[in-house]
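# no FASTA, just this:
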């Protein structure tokens, strides 16, 4: 989603960026021209200022003898410096080159660097010097009548520090050059007069020229020849820096929309994350928790989420609350149903116990062995059904019966009912753990009752054994063996008693098969049935003879 928003924002800004680029190119040209014109004016003013400063110094030297004569040496020198302003020192020497006086009183020694001699026709000169460790410009006036030399010291920056460093900036410098080409201040960045270029320089106004020096630098030069000073004053600047400055401001016109695009992208990124992506992630996480069964999960969104997403979260929470309430009602109904079903199975079991008690009463009144045996068999069958119902209401799941405790209880009850211990018959069981469908539990129980009854009656004798073995040959089948070690039978297929018929009926009801195996000695009745849901076949017992 963020990528799509970014692409849309980029496409939306493309026309603006294109038009801004065209406007920037035009602005660069205009800006370069205006910057150049401004720099030319500043440089020309600087050249004129230097000329006026030097001329003021020359005039100050002319007036110095009279002021000193009137005010005294030190006070007169200080007065001259005070009127000139930018000059930093004044020194007066006699013929012996010994300072007569100076201002300020404490000065380092002044050293002249390669000075030209005074000309006979003009006793004024401007030279380069060093005052202590500082390079300076030296203005000197020789008065032959007194033999004294009056000297003014001017800083090398010529009072142009702010103009050069602040206004014209990088690469700008001022130069004082003699007609011979010797530089007094700075280095010569302009051809000497001998090269012919100075022919274009005026002595009445500042000339503006372009010049490429020996280092390959394109420079713009403001120059004027001051005839009364016999000096070229030059202020030059680097055009490359000027072009950089010309490009600087227009570039902001391009950078501004790019910056705006970046800010917009950041805001979209944060906005989509805060208003959409994070809330949607919370909704998705809560939905997964709800789907996994955590019905108490709810979406908790902050106020920063979009209103539409908050509406979606509200709908999801409302749906979750309704489902949780419905699930609670269903769970309550299921609990109530389970309770009722357990009560029903319990009452059925109690009613069967009442029937068993009635049969016991009837058995005590029976007079023949055949009647007693019939009642005993009936009681065992009813007891088996009662045990099934007991197992159902005692189990956690009403849909099935755990075979292991169920068969153990059934075998124990049959042992008492058939009096196998008094008859000297051992009755045991070996059951593999399995949950049997409730619909199949009763026919299985009745099958076991009939098989054990038949074995106790016709197979096992005193000292014999009857064993119930339940195994699972596969995950989809169950095998029930009731085995005895009695005398066996000659032909199992010829068995036609009611017990056999009942067992075959139970096998059909369970969608299984009944087989008799001769295990010499003894006989095994084997029921093999599937462990899948099958439609119960109708239980039918033939009414023909035993």
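All right, it came through fine. What you are looking at is a predicted structure, and each value in this text was computed from that prediction instead of being measured. Numbers count the residues shown, from 1 in each chain.
# C-alpha from now on. contacts and neighbour counts both.
OK.
# all strands of the stretch 151-300 of the chain, in order?
173-177, 183-185, 207-212, 218-226, 231-238 (DSSP state E, counting those that start in this stretch).
# now for the third one, which elements pack on it?
When you say that, I think you mean strand 207-212. strand 218-226 (3 or more C-alpha pairs under 8 Å, 6 or more residues apart in numbering; DSSP states H and E).
# Quick one: list the elements packing against the strand it packs on.
Strand 218-226 packs on helix 2-71, strand 207-212, strand 231-238, helix 239-272, going by 3+ C-alpha pairs under 8 Å, 6+ apart.
# and here's the other structure:
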């Protein structure tokens, strides 16, 4: 037979049944198994298989599995790239374009490029562009409407102010033709009240704010008007106005509040300084918590000489304070004079 050499692999002692040998240049692996078919019979069965009979198939299977794995890996990378290139990237480009888009601004070029595609992303981009056009049209119409309303509101307030000024001028002319001093005083008081209302519309026209009116400038203008309108022979009175810069009231509260200040200051100018050449009136307006606080004080003769409670001005103040859902309180400070405090909710 053919010559061969047998080995025990890692040693016969470790695994006496294992067989490994080379025959005609080819390696064989096998097992040696003792077998006893009957009493007195001791056989040894030797089974050997050429290593190439199964190792080639294993190497072929490994190569086939590697090729399949590489193919699926390449396919997964390709699918991922396609998803990023044709889905994720266009959506991100569109989102970036939408984030920086402003009303009236042209659609970004990258979004326009997406709209030229013949796929779902392209249809989505075209729909977005169409929606953007409709929104721009609506926004433009809304801006035009708001601008028109702004012009109309300014014109309304301007005309109301002019009409009140005309009424005030008519009262002034009529007052000049009267000989009765009490009648003249009544006309002058009416004129002051009309001026206080006209100043609201003038401030609205000047600032362009139709929701709230800054009280600092408004109350200062009222007091300036009252100072200018004083008779030359009357007591020279300094009117100090202190208003929080942030104090602002809605128009339906600003008008009655201004009229209250007008009445209280006029009342102080008329009654607080009899026989005096100099006097001082202080107007303070501020917010304290959920309440607005208005204070008008003077250093005149005090409450007894300043408030009768039966005059038209006093009745008007009470009605205006009630309109503001507020309260009014009169006090005589220790240093003399009168202080009137009005509080009403914000």
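Sure thing, it's come through. Worth saying up front: this structure is predicted, and the values here are computed from it rather than measured.
# got the buried residues for stretch 486-493 of structure 1?
Using 16 or more other C-alpha atoms under 10 Å as the test for burial, stretch 486-493 of structure 1 gives 486, 487, 488, 489.
# Equivalent analysis for stretch 369-381 of structure 1, please.
So, applying 16+ other C-alpha under 10 Å, buried residues of stretch 369-381 of structure 1: 372, 375, 376, 377, 379, 380, 381.
# From these, which land in helices?
Secondary structure from DSSP state H places 372, 375, 376, 377, 379, 380, 381 of these in helices.
# Stretch 380-400 of structure 1 maps to which residues in structure 2?
Alignment note (TM-score structural alignment): stretch 380-400 of structure 1 is matched to residues 192-212 of structure 2.
# which outside residues touch the matching stretch?
Outside stretch 192-212 of structure 2, the residues that touch it by C-alpha atoms under 8 Å, 6 or more residues apart in numbering are 154-155, 157-158, 160-162, 164-165, 167-168, 213, 218, 221-222, 226, 248-251, 254-255, 258-259, 262-263.
# measure the residue of structure 1 positioned farthest from its centre to residue 308 of structure 1 for me?
The C-alpha centroid of structure 1 is most remote from residue 367, which lies 92.4 Å away (C-alpha atoms, centre = their mean). Going from residue 367 of structure 1 to residue 308 of structure 1 by C-alpha to C-alpha, to the nearest Å gives 89 Å.
# got it, and residue 409 of structure 1?
64 Å.
# who has more neighbours, the two?
Comparing residue 409 of structure 1 with residue 308 by other C-alpha atoms under 10 Å, the one with more neighbours is residue 409, at 16 against 11.
# Tell me the counterpart of that one in structure 2.
Residue 409 of structure 1 maps onto residue 221 in structure 2, by TM-score structural alignment.
# where's the residue nearest to that match when sequence neighbours are not counted, which helix or strand?
Nearest residue to residue 221 of structure 2 in three dimensions, chain neighbours excluded: residue 199, at 7.4 Å (C-alpha to C-alpha, 6 or more residues apart in numbering). Taking DSSP states H and E as the definition, one finds residue 199 of structure 2 inside helix 181-207.
# Tell me roughly how far that helix lies from structure 1 on average.
Its aligned residues in structure 1 lie a mean 0.7 Å from helix 181-207 of structure 2 after superposition (mean C-alpha distance after the TM-score superposition for structure 1).
# C-terminal to that helix, what's the next element?
Beyond helix 181-207 of structure 2 on the C-terminal side, the first helix or strand identified by DSSP H and E is strand 212-214.
# ok, back up a step: and the helix or strand hosting the match of residue 409 of structure 1, how far out from the chain middle?
In the assignment (DSSP H and E), residue 221 of structure 2 maps to helix 215-228. With C-alpha atoms, centre = their mean, to the nearest Å as the basis, helix 215-228 of structure 2 stands 35 Å off its chain's centre.
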